[in-house]
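Engineer: I would like the atomic coordinates for the input below:
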Amino acid sequence: MNVSFYTLLGIRINALTIPALNSLIAEAVERNQKWIIANHNLNSLHIYHHDPKMQAFYAKADYVHIDGMPLVLLGQRLNLPLKREHRVTYADWVWPLMAEAAQRGWRIFYLGSKPGVAEQGASILREKFTGLEITTAHGYFDICPDSPENQAVLAAIHAYQPHVVMVGMGMPRQEHWILDNLEHIQANAILPSGACIDYVAGAIPTPPRWMGRLGLEWLHRLGSEPRRLWKRYLIEPWFIAKLFLREMWTQHTRAR
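Structural biologist: Below is the predicted model:
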């Protein structure tokens, strides 16, 4: 599958829709490849510019989809060929992804969430998608590569032989874990997936989908978890604005 990369505010992204992402996973499985399919939003953009390990992770990523309508809108302002359907968040993608997995027989290993939450979400998915093979492990363990807990997680993944590993431990913890353990993760697609299963399980309220399409999902999340997310949504965007204005100025001067 031929997929173009674009540079936006110092990061590398792909213009990928949900069907295109599912097709990438199918291709990875058919070709027996191991691909990291990462994502970027405003939070990851901020972390990326302040965390060398996050930069190393994205350098390893094979594809990077957009998880945040603000990035689509900023890209459009910078003349990139981005559309609303190129914004793919797991709250939307998890359902067609699991439908595809059930249909094609992909085994899913989900690592993340609090103890019990991931399995609760997996039970909901198994009930909805007949034949879905999914197993889980919680994300509350010592992630040091040599720790007994981490080694047990890797052993569980190896024993299950999944086609897809989803890591939902929040940014940048999930990306750091993938980077540290990449050589030992046997899977065709590795997906850093944030609070994906938490939404399915109802542990975190899912924002109304119309808010996502309008780029207002952040407002719902801020209202749901103000103490945890106030800095992400009220402070970090000022750094993004500085990057955007700098890039706008660069384009302007080049066009003169």
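Engineer: Please count neighbours and contacts with C-alpha atoms only from this point.
Structural biologist: Fine.
Engineer: by contact count, what packs against the lengthiest helix in the chain?
Structural biologist: Secondary structure of the chain per DSSP state H: the longest helix is helix 236-255. For helix 236-255, the packing partners by 3 or more CA pairs under 8 Å, 6 or more residues apart in numbering; DSSP states H and E come out as helix 42-48.
Engineer: how about the strands in the stretch 101-250 of the chain?
Structural biologist: 107-112, 133-137, 164-168, 189-192 (DSSP state E, counting those that start in this stretch).
Engineer: which other residues reach the longest helix of the chain?
Structural biologist: With CA atoms under 8 Å, 6 or more residues apart in numbering as the contact definition, helix 236-255 has outside contacts at 9, 42-43, 45-46, 74, 78.
Engineer: go again using 6 Å as the cut-off
Structural biologist: The contact list for helix 236-255 (CA atoms under 6 Å, 6 or more residues apart in numbering) reads Leu9.
Engineer: ok, now which ones touch Asp142?
Structural biologist: By CA under 6 Å, 6+ apart, the residues touching Asp142 are Glu149.
Engineer: I figured Ile13 was touching Asp67, is that so?
Structural biologist: No - at 10.3 Å, Ile13 does not count as touching Asp67 under the criterion of CA atoms under 6 Å.
Engineer: one step back: the longest helix of the chain: which residues count as buried?
Structural biologist: 236-237, 240, 243-244, 247 (16 or more other CA atoms under 10 Å).
Engineer: before we move on, what about stretch 211-228?
Structural biologist: Residues of stretch 211-228 classed as buried by neighbour count (16+ other CA under 10 Å): 212, 215-218, 220-222.
Engineer: In the buried residues of helix 236-255, find the pair that's most separated.
Structural biologist: Using CA to CA, these span at most 17.3 Å, a distance reached by Glu236 and Glu247.
Engineer: structure for this one too, so we can compare:
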Amino acid sequence: MNETESPSQNIKLAPPIAILGVPFDMVMVSQTIDIIGKMIESHRPHYLVTANANFVAQASEDVELRRILFDAHLILCDSTPLVWASRWLGNPLPERVAGSDLAPLLMRAAEEKGWRVFFLGTKEEVLQRAEEKLRAKHPRLQLVGHLSSPFASLLEMDHESICRAIKEAKPDILLVALGCPKQEKWIYMHYRTLGVPVSIGVGGTIDFLAGETPRAPMWMRNAGLEWACRLAQEPRRLLRRYMTNLWVLSSRLLAQWWQLQVRRRRHAARYHRLMVVAEKTEAGFEQVKIPPRFDAAVVREHEWLWKCFVTSPAHLLVDMASVEFIDSTGVGLLIWLHKSLTASNCHFVLVSPSLVAKQALDRMRMPQLLAVAPDLDTAKNMIMERSRDIHAIATLDLSPAPKPLTWHGEIVTSNVEAVKHLTESYMECCVAKPKRIAVDLAEVRFIDSAGVGLMLRIKKQGRLRDMDITFLNPRPNVLNVVRALHLEQYLFGESKQGSQ
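Structural biologist: As a prediction, the model looks like this:
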């Protein structure tokens, strides 16, 4: 297996299905344990997401959370209603894979295979009880540490000491119980530097392991009614969430079902089964032309082609001009290709999508995260510009009348230290000049919580040095992430009019 190959690719899986833009993998619990084993054998960092209905509802409004899902190595469906929805959308998920069902099986496998386990989150007494119960049931299980995280916002956590404790323990599996979306954002910030082979956000699962919260009876779980049991246990906390989820998911799922399933049946006679056409355009570029119908059947028929794109990665241009119908599996494949090629440092661009394709992608809020170009030449130029952004994350202008410092591309965990170094160098050079520094964000496509944390530190450093640090022209994606962290007013104040 090469360095960019996902362990899940070594197990034959059906194409993923995109439900409201979330690409759920077609796995059962037993397959999930096998995939986790391959991840551990690889000794490379991965993270898994167990997504329930609340998770999907939050992701529909949170750009960073959607990006985390796009980049996840495996997405498990922890919701019976979403399993039902997959049937309506034409590509049924095999079963619900709940974190609370997966964890006990994972602990048993960890004991058998000698995997080292670390817990992060929830209360200290709950962690201790969970460890006591697990040691009694699995005497040879290697529980190498736990850490209770005090209540604090994501950016206020003591990230350095937490990461140091985890690195010293050298676990194979890290279970993070900070609640959604905080746990997923924390994992996304640190999984690469921690080097833990498998990190999973598990929500309240550690409470179940400790016996702190009883699970629903088996008949309720099998009937998809576990949510009712949880609601009876915590009505004040969960009633409003469940009502919001019901409204958001039912309305949007109905719209997705109508557009991507009913439309196909009403106009089935118009669609002809045509082959996907792939060709090389020039060195470093591949082009694929999608036929008028792009559904689960077409995706499965051309499985060999998608594997070729991933095993021999190159920049991929996907011509969608002829698309008259695309279903949830077609969208899921596009996300999977984007994820796989991005992991190989290649770019993925949708070219000239038809009106039908645009409507389907807009319905799932895909254009916020997928690159879209009106024609082939624009797509190639976009790839060239984004390739340059990787090497030029910030532009310094130290002339006598300097322009604002300009950040480029994506400001994320993997490059935040480099951006920090350049920005602090710029601040040092401006000490003797008027103490007003502007950072232009107009060319920043995306920023994650680590990037927002950098903005926060720079703003605070400026105040300590009596400097006025101003961030200008944030794009909607950047504003979305900052708003989710409740820092819009502090970071932008009245300066965000340039983004409107």
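Engineer: TM-score for the pair, please.
Structural biologist: TM-score of the superposed chains, computed with TM-score structural alignment, normalised by the length of the first structure, equals 0.93; 253 aligned residues with a CA RMSD of 1.6 Å.
Engineer: Let's have the strands of the stretch 101-250 of the first structure in TSV, adding distance to Ala101 of the first structure and mean neighbour count.
Structural biologist: Below are the strands of the stretch 101-250 of the first structure laid out as TSV (distance: least, CA to CA, whole Å; neighbours: other CA atoms under 10 Å):
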stretch	distance to Ala101 of the first structure	mean neighbour count
strand 107-112	7	25
strand 133-137	8	21
strand 164-168	9	25
strand 189-192	12	25
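Engineer: now those as JSON lines including distance to Asp51 of the first structure?
Structural biologist: Formatted as JSON lines, those follow (distance: least, CA to CA, whole Å):
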{"stretch": "strand 107-112", "distance to Asp51 of the first structure": "22"}
{"stretch": "strand 133-137", "distance to Asp51 of the first structure": "27"}
{"stretch": "strand 164-168", "distance to Asp51 of the first structure": "19"}
{"stretch": "strand 189-192", "distance to Asp51 of the first structure": "17"}
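Engineer: Which of the ones you listed sits closest to Lys53 of the first structure?
Structural biologist: strand 189-192 (14.9 Å).
Engineer: which bit of the second structure covers the closest one?
Structural biologist: On the basis of TM-score structural alignment, strand 189-192 of the first structure is assigned to residues 198-201 in the second structure.
Engineer: same deal with stretch 162-173 of the first structure?
Structural biologist: Under TM-score structural alignment, the counterpart of stretch 162-173 of the first structure in the second structure spans residues 171-182.
Engineer: again, but for stretch 26-42 of the first structure
Structural biologist: By TM-score structural alignment, stretch 26-42 of the first structure lines up with residues 37-53 in the second structure.
Engineer: which of the residues in the matching stretch are buried?
Structural biologist: Applying 16+ other CA under 10 Å to stretch 37-53 of the second structure flags 37-40, 42, 44-53 as buried.
Engineer: Could you work out the end-to-end span of it for me?
Structural biologist: End-to-end distance for stretch 37-53 of the second structure, by CA to CA, to the nearest Å: 27 Å.
Engineer: now stretch 5-20 of the first structure
Structural biologist: End-to-end distance of stretch 5-20 of the first structure (CA to CA): 14 Å.
Engineer: Check what contacts it and list those residues.
Structural biologist: 64-65, 85-86, 243.
Engineer: Buried ones among those?
Structural biologist: Buried subset of the contacts of stretch 5-20 of the first structure (neighbour count, 16+ other CA under 10 Å): 64-65, 86, 243.
Engineer: what's the closest of these to Asp51 of the first structure?
Structural biologist: Leu243 (16.1 Å).
Engineer: In the first structure, point out the residues matching stretch 446-464 of the second structure.
Structural biologist: On the first structure, no counterpart of stretch 446-464 of the second structure exists by TM-score structural alignment.
Engineer: again with stretch 227-237 of the second structure
Structural biologist: Using TM-score structural alignment, stretch 227-237 of the second structure corresponds to residues 218-228 of the first structure.
Engineer: distance between the matching stretch and the chain's centre?
Structural biologist: How far stretch 218-228 of the first structure lies from its chain's middle: 19 Å, per CA atoms, centre = their mean, to the nearest Å.
Engineer: Also stretch 2-16 of the first structure?
Structural biologist: Worked out by CA atoms, centre = their mean, stretch 2-16 of the first structure lies 15 Å from the chain centre.
Engineer: For Leu13 of the second structure, pull up the helix or strand it's in.
Structural biologist: For Leu13 of the second structure, there is no enclosing helix or strand under DSSP states H and E.
Engineer: so how far is Pro94 of the second structure from it?
Structural biologist: Computed with CA to CA, the distance linking Leu13 of the second structure and Pro94 of the second structure is 11 Å.
Engineer: what distance separates the match of strand 189-192 of the first structure from the middle of the whole chain?
Structural biologist: For stretch 198-201 of the second structure, the distance to the chain centre is 13 Å (CA atoms, centre = their mean).
Engineer: and if you look at stretch 178-189 of the first structure?
Structural biologist: Worked out by CA atoms, centre = their mean, stretch 178-189 of the first structure lies 15 Å from the chain centre.
Engineer: May I see the buried residues of it?
Structural biologist: Neighbour-count burial for stretch 178-189 of the first structure [16+ other CA under 10 Å]: 178-182, 185-189.
Engineer: Can you tell me which of the residues you listed lies closest to Arg227 of the first structure?
Structural biologist: Ile178 (27.3 Å).
Engineer: Would you double-check that Leu441 of the second structure falls in a strand?
Structural biologist: Yes - when DSSP: H, G, I helix; E, B strand; the rest coil is applied, Leu441 of the second structure is found to be in a strand.
Engineer: Of the buried residues of stretch 211-228 of the first structure, which is the nearest to Ser147 of the first structure?
Structural biologist: Proximity of those to Ser147 of the first structure (CA to CA) peaks at Arg221, which lies at 33.6 Å.
Engineer: How about that closest one: what's its closest non-neighbour residue?
Structural biologist: Pro207 (6.9 Å; CA to CA, 6 or more residues apart in numbering).
Engineer: Can you tell me how far the equivalent of the one you found over in the second structure is from Asn52 of the second structure?
Structural biologist: Counting by TM-score structural alignment, Pro207 of the first structure corresponds to Ala216 in the second structure. According to CA to CA, Ala216 of the second structure and Asn52 of the second structure sit 16 Å apart.
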